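# Okay, here's the prediction I keep looking at, along with the sequence it came from:
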Amino acid sequence: MAERVRVSDLDFVYISYSEPNKEQNWADLKNKVPWAKRVDGVVGFDSAHKAAADIAETDFFISVDGDNIIDERFLLQTLDWSKTDKKAVHRWRAINNVNGLVYGNGGLVGWDKETVKKMKTHENAQTEENQIDFCWGVPHENLHNCYSKTVINASEQQAFVAGYREGVKMSTDKGRPIPAEDFKKVWPNNLRILSTWCTVGADVENGKYAMLGARMGCFNTVIESNNEHFKIRDLDDMELYYKDQSPTDIDTDLLMYGNSLRQQLDMPIAEYDEDESRFYRFVMPPHINKGVQDREY
């Protein structure tokens, strides 16, 4: 591979599963990236990404999640392999449409095909740290720039599952649940992200379901741990879990789990109404992009 490559010369692979907005987002991607390819309905995160590597024709390719809308400015960028390790996973940030967070969750990801084929994560994991995400067991380049929006609120279930999965992940130490007595040792940035998921979004359609999911994910991982945190790697399991919970009084449930997290973990979460959520996102400093391969920290 050349030491420099234009993003527009790379294959893009859209990886979708059961997202209610996946066809709309696929149409948007094809309009922006006509050469994009698609993997749809493959069970398992590891297997789906291996399927993406199989259909990609370039040695390095970009994956786009089924709930992601890309920023076309990304197509104008050029990658310089003297700046980052091209064998590592390149993860750019996305802005979350419910809470305004800008971080790696749901963002565009660059993959070396050989790295994908060799990795064993999620349903194929052989170590605990690889059971629920790629980021702890596969070499990563976590990058500063934001080139997409992750839209997670097309249905109540989608919002809840997105929140629950992040609630679990942010309550672990490299995939291992953090005991309640050690919760204060959680990485500060993870706590900031988790608290925002739990607090912000009441003004957005289905936003409260994302908030409830995050609160329940944290509660079930830290306070009443059932050692089933790894189930977030299985979207079918998550669908069944949501249907089993079937929240009917969202405000009561939010307050109940919020009180538990505040009282038992001293978590800095608040009960924002619609106006307060809207104001929070308004005063968040805008994310300013730098170089395409500048790292997060």
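Looks like it came in fine.
# From here on, just use CA atoms for contacts and neighbour counts.
Noted.
# tell me the contacts of the closest residue in space to Tyr257 that isn't next to it in sequence?
Of all residues not flanking Tyr257 in the chain, Arg215 sits nearest, at 6.2 Å (Cα to Cα, 6 or more residues apart in numbering). When the contact criterion is Cα atoms under 8 Å, 6 or more residues apart in numbering, the partners of Arg215 are 163-164, 167, 198, 254, 257-258, 261.
# Please dump these into TSV; it should also carry neighbour count for every row.
TSV is the format used below for the contacts of Arg215 (neighbours: other Cα atoms under 10 Å):
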residue	neighbour count
Gly163	27
Tyr164	29
Gly167	29
Cys198	34
Leu254	22
Tyr257	19
Gly258	23
Leu261	21
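# Closest to Asp133 out of those?
Asp133 has its nearest neighbour among these in Gly167, at 13.1 Å by Cα to Cα.
# Assign that closest one to helix, strand or coil.
helix (DSSP: H, G, I helix; E, B strand; the rest coil).
# And here is the other one:
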Amino acid sequence: MIDLARCDVVFLSFDEPNADAHFEDIRTAVPRVQRVHGVKGFDAAHRRVGAVATSEHVIVIDADNVLLDPDFLSSCFDVAPRDLGRVFSFSARNVINGLRYGNGGLKIWPRTTLLTLQTHENAANELGAIDFCWTVPYYQVTRPVTEADVVGSDYQAFRAGFREGVKLNLADGQTAYAAYPDLPRAEALTLHIGPSNMERLKVWCTIGADVERGDWAIFGARLGCVMTALEGFDIEKVSDYGWTDYFWKDRIAPKYADSNVRAAKSRDLLAQINGDLGLDLTEMDAEASQRFKSTFRSQRAYGAMRIN
């Protein structure tokens, strides 16, 4: 058992527009929460979390998260002894499209793992430069403990969609065309990412028109998918917020601020995804998005993740 009431709770923020409000909500519910803010780099920020914490296990909550069940942080979490060295990644419910999976969700880290990370900007290998889950031993927990509120600004919504549009093209830290260079792109993608990631990719690229700024997230997901699957995008850039900030300010915001221009480009991206990747996606308006979310039950991953 991990006694969560005895674990340090750390709120991790960088530039999220809703970070302060979310922190105050969590601090009201969980007064012991600490905050690490503005540390550049995913690896450096998580190492800082390990440095400020003192408990054997540390609960980390990303700044774009809202707690659904604060009482969870004072409960006990039953863990098999063989898994005590893993990071427990809980599902987050995404406000845009209703997906529930580990993206952005609350995590319970062994403090020793936080202190010895070598990922992202400090990666020991190419896999670690993209995401934690390829080199850190993760254990997926389906229970949603938080809601991922990533629509605090146009940029936040776009960035959330773009990152998932890129990352959902990957398996074992590789793109489909790198894993299967001799196959057609559509066949390679289906074979490479499997049904769960394919389902999530399709939802990110179509659902959310009923949410303010949801169109920015959909646009971002489509663009990230096209750039990764079809244009040879350097996938390590997706974990570099400095590059993403530049990309937004230099390439995206000036050109696509107008909703009509953005919608036209988004339709072009959808046609490209359908034509070149065979995803067979359909434009979903606000009513269709609401109806989809009211009935959709996504595939869920549970248990220890294999790492390379």
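That came through, no problem. Since the model is a prediction, treat every value here as computed from it, not as a measurement.
# Got a TM-score for the two of them?
The pair, once superposed, lands on a TM-score of 0.92 when counted by TM-score structural alignment, normalised by the length of the first structure; 288 aligned residues with a Cα RMSD of 1.8 Å.
# related to what we said a few turns ago, next one: the residue nearest to Tyr257 of the first structure from Glu181 of the first structure, what distance?
18 Å (Cα to Cα, to the nearest Å).
# And for Trp111 of the first structure?
38 Å.
# Look at the two and report which has more neighbours.
Trp111 (22 against 11; other Cα atoms under 10 Å).
# close enough to count as contact, the more buried one and Phe61?
Yes: at 5.4 Å, Trp111 of the first structure counts as touching Phe61 under the criterion of Cα atoms under 8 Å.
# and the longest strand along the second structure, which stretch of the first structure?
If you go by DSSP state E, the second structure has its longest strand at strand 138-148. For strand 138-148 of the second structure, the aligned range in the first structure is residues 140-150, judged by TM-score structural alignment.
# tell me how far stretch 278-290 of the first structure is from the chain's mean position?
Distance of stretch 278-290 of the first structure from its chain centroid, counting by Cα atoms, centre = their mean, to the nearest Å, is 19 Å.
# That should have said stretch 132-144 of the first structure, apologies.
12 Å.
# Would you indicate which residues of that stretch are buried?
132-138, 140-144 (16 or more other Cα atoms under 10 Å).
# Now do the end-to-end distance for that stretch.
23 Å.
# ok, back up a step: by how much does the longest strand of the second structure deviate from the first structure on average?
Following superposition, strand 138-148 of the second structure is found to deviate from the first structure by 0.8 Å on average (mean Cα distance after the TM-score superposition for the first structure).
# so what does that strand touch, helix or strand wise?
strand 65-67, strand 87-94, strand 100-101, strand 303-304 (3 or more Cα pairs under 8 Å, 6 or more residues apart in numbering; DSSP states H and E).
# can you tell me which helix or strand Phe61 of the first structure belongs to?
According to DSSP states H and E, Phe61 of the first structure maps onto strand 60-65.
# Any idea how far the match of strand 138-148 of the second structure is from the middle of the chain?
Taking mean C-alpha positions (Cα atoms, centre = their mean), stretch 140-150 of the first structure and its chain are 11 Å apart.
# ditto for stretch 50-64 of the first structure
On Cα atoms, centre = their mean, the centre of stretch 50-64 of the first structure falls 19 Å from that of its chain.
# Could you pull out the buried residues of it?
Result for stretch 50-64 of the first structure [16+ other Cα under 10 Å]: buried residues 50-53, 56, 60-64.
# how about it, aligned to which bit of the second structure?
Counting by TM-score structural alignment, stretch 50-64 of the first structure sits on residues 47-61 of the second structure.
# end to end, how far does that stretch reach?
14 Å.
# Need the three-state assignment for the equivalent of Ala221 of the second structure over in the first structure.
In the first structure, the residue matched to Ala221 of the second structure (TM-score structural alignment) is Ala214. Assigned with three-state DSSP, Ala214 of the first structure falls in the helix class.
# how deep is the residue mapped onto Arg165 of the first structure from the second structure tucked in, by neighbour count?
Counting by TM-score structural alignment, Arg165 of the first structure corresponds to Arg163 in the second structure. When counting by other Cα under 10 Å, one arrives at 21 neighbours for Arg163 of the second structure.
# could you list every residue that touches the closest residue to Arg163 of the second structure other than its chain neighbours?
In space, and not counting its chain neighbours, Arg163 of the second structure is closest to Val238: 6.0 Å by Cα to Cα, 6+ apart. Contacts for Val238 of the second structure (Cα under 8 Å, 6+ apart) come out as 130, 163, 166, 244.
# where do the helices sit along the stretch 151-297 of the first structure?
156-169, 188-199, 207-218, 235-245, 250-265, 274-283 (DSSP state H, counting those that start in this stretch).
# how about those, which one is nearest Asn97 of the first structure?
Taking those one by one with Cα to Cα, helix 207-218 is closest: 9.2 Å.
# Look up the average distance of the closest one to its aligned counterpart in the second structure.
Helix 207-218 of the first structure sits 0.6 Å off on average (mean Cα distance after the TM-score superposition for the first structure).
# Isn't Val95 of the second structure up against Ala157?
No: between Val95 of the second structure and Ala157 there is no contact under Cα under 8 Å: 10.5 Å.
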